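*Asks:* just coords:
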């Protein structure tokens, strides 16, 4: 019953965000609010991490988990999409999408990492009575999903447009299956990781703020931090390697960012691949943003 409640808590705000009438001002507020909310969530995760007993002795294990999980999830997804590019070369049609030039840098990722560190420091000096309530993360999760739903609705993208992009749907399936295989491989390497936990950790697909909350709620702050840093590493990796991969493997380059292909890594995708790849990135990113929270909640609920 609790598993069903958790799934509803994730999907209900997303549905509400979709049914709220779209308005440019509301979309702008949701986008701005989402940016600040992510900073708050990462700070809260840092605070929770500071409360873990014997964290120093577990730091080596955390680094090992993050390193192995990152190599497996990023590697399987990239290799599968490169094979897909080879077997099914992409011949994109010209698009009428108007381009917007956005600066591309890792500054945003560094700020997000800083929020975790600041939260960790605050948590060490914060009196127990002032620590966040146990339900705080659940509330933050629901608000995060609500704002994402409003943002997706306000973007003007319809499910019909997304699903009509055959290449976007196909690469979403290939990417999802491949990354989940990486999660299973991770579970096989560590005896204390069940196959459901391996799949849940892999299902973040780069959505670090969401994966950190869900994994913290399901498995504790240690595994929440593993999910967070795993997905942040994907973001760093994508920003650096998308331009290098784009020329020979455009589909693979788009897929490198995972869930962030719809927002954070979209500028570098556009700059390195041109306007022609934007519809593919939007279709892929949209689908992954819908699939990721569902898979994380389902797999973490299974055990």
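*Replies:* That came through fine. In this text the structure is predicted, and so the values were computed from the model without any measurement.

*Asks:* Only C-alpha atoms from now on, for both contacts and neighbour counts.
*Replies:* Fine.

*Asks:* now residue 193, nearest residue through space, not along the chain?
*Replies:* residue 187 (5.0 Å; CA to CA, 6 or more residues apart in numbering).

*Asks:* my guess is that neighbour meets residue 200, correct?
*Replies:* No. Counting by CA atoms under 8 Å, residue 187 sits too far from residue 200 to count as a contact (10.4 Å).

*Asks:* Please compare the first structure with the one that follows:
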């Protein structure tokens, strides 16, 4: 039941934001949404600060990071290949620099958070504001902006997207098992969080081991970072692949990036796909750990 609380929270905030967006005058709504990009950068900074311990902890081990980076890279590659749209919209002329600088700002914000963790006295940022609060604010703001998005008319492609994303993740797990000492089942378990690192890390760590939990957490974390980069560069031309790579995060932490970098019609793809994969993640991890251990 605990694993469903984030789903209910996100859904409730989106609905609340949508209701507020319906009530507010358009001029007030535009003013409210102006700081959206700045709030996104604040979220990335806080995520960097909260994950600074992982990036600066030698005890975690370079091997864990390397394995997680390999698995997340395979997930990104297989997702891009499986969801590639041959007839995708061509990138407009001169479209490289805006996403490049947008991505650069995102990476810089995250790196600044890691640096803050490293340089500031321990506990300086604790209790001030957390990434969860900022994330929920972002989801509320995205909900208010959904009044401009047509969420009706869900077709088969919307529901096929999470299935293809899950298939790509499984294919990446198979490739990972051929390249490392991990079995296919273990590889599936490590990737079964579908980008939900705050669930996969603690859950796998509790059910299996701390090392496996750290690997699962870092795999999903790197997957989300790759998805943000992918959204900045290919959100306009390959939105399905970008949303598929976002996995479960497509309905929460990656949703502002989908809203910012994809066409409005793809917001509903992100919400539906993220919702389905969010429900699938705890079930998949539980089932795989029960079978393997």
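*Replies:* Alright, I've got the coordinates. What you are looking at is a predicted structure, and each value in this text was computed from that prediction instead of being measured.

*Asks:* Of residue 187 and residue 200 of the first structure, give the one with the bigger neighbour count.
*Replies:* Neighbours were tallied for residue 187 of the first structure and for residue 200 using other CA atoms under 10 Å; the higher tally belongs to residue 200 (30 against 20).

*Asks:* Can you name the residues that contact that one?
*Replies:* Shown in contact with residue 200 of the first structure (CA atoms under 8 Å, 6 or more residues apart in numbering): 183, 215, 295, 296, 297, 298, 299, 300.

*Asks:* switch to 6 Å and redo it
*Replies:* Residue 200 of the first structure sits next to 296, 299, 300 when contact means CA atoms under 6 Å, 6 or more residues apart in numbering.

*Asks:* In which helix or strand does it reside?
*Replies:* helix 195-202 (DSSP states H and E).

*Asks:* in that helix, what's buried?
*Replies:* 195, 196, 197, 198, 199, 200, 201, 202 (16 or more other CA atoms under 10 Å).

*Asks:* Now the element after that helix, going C-ward?
*Replies:* Following helix 195-202 of the first structure toward the C-terminus (DSSP H and E): helix 208-219.

*Asks:* Contacts for that next one next, please.
*Replies:* Contacting residues not belonging to helix 208-219 of the first structure are listed as 204, 224, 227, 228, 231 [CA under 6 Å, 6+ apart].

*Asks:* For the residues you listed, I'd like a selection string for PyMOL - just the buried members, please.
*Replies:* Remark: buried members of these, expressed as a PyMOL selection using 16+ other CA under 10 Å:
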select buried, resi 204+224+227+228+231
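
*Asks:* Can you report how many residues lie near the residue lying closest to residue 101 of the first structure once chain neighbours are set aside?
*Replies:* Excluding the flanking residues, the one nearest residue 101 of the first structure by CA to CA, 6+ apart is residue 267, at 7.2 Å. Number of residues near residue 267 of the first structure (other CA under 10 Å) recorded here: 22.

*Asks:* before we move on, what about the one 5 residues further on?
*Replies:* Residue 272 of the first structure has 18 neighbouring residues, counting by other CA under 10 Å.

*Asks:* packing partners for the helix or strand that contains residue 45 of the second structure?
*Replies:* Per DSSP H and E: residue 45 of the second structure is located in helix 36-50. Counting contacts by 3 or more CA pairs under 6 Å, 6 or more residues apart in numbering; DSSP states H and E, helix 36-50 of the second structure packs against helix 97-119, helix 131-145.

*Asks:* name the helices or strands packed onto the shortest one?
*Replies:* Helix 131-145 of the second structure sits against helix 5-23, helix 36-50, with contacts defined as 3+ CA pairs under 6 Å, 6+ apart.

*Asks:* one more time with 10 Å
*Replies:* Applying 3 or more CA pairs under 10 Å, 6 or more residues apart in numbering; DSSP states H and E, one finds that helix 131-145 of the second structure makes contact with helix 5-23, helix 26-33, helix 36-50, helix 255-261.

*Asks:* Which stretch of the first structure lines up against that helix?
*Replies:* Aligned by TM-score structural alignment, helix 131-145 of the second structure falls on residues 137-151 of the first structure.

*Asks:* before we move on, back to that, report the aligned residue range of the first structure for the helix holding residue 45 of the second structure.
*Replies:* Counting by TM-score structural alignment, helix 36-50 of the second structure sits on residues 34-48 of the first structure.

*Asks:* how close does the matching stretch sit to the second structure?
*Replies:* Once superposed with the second structure, the aligned residues differ from stretch 34-48 of the first structure by a mean of 1.8 Å; criterion: mean CA distance after the TM-score superposition for the first structure.
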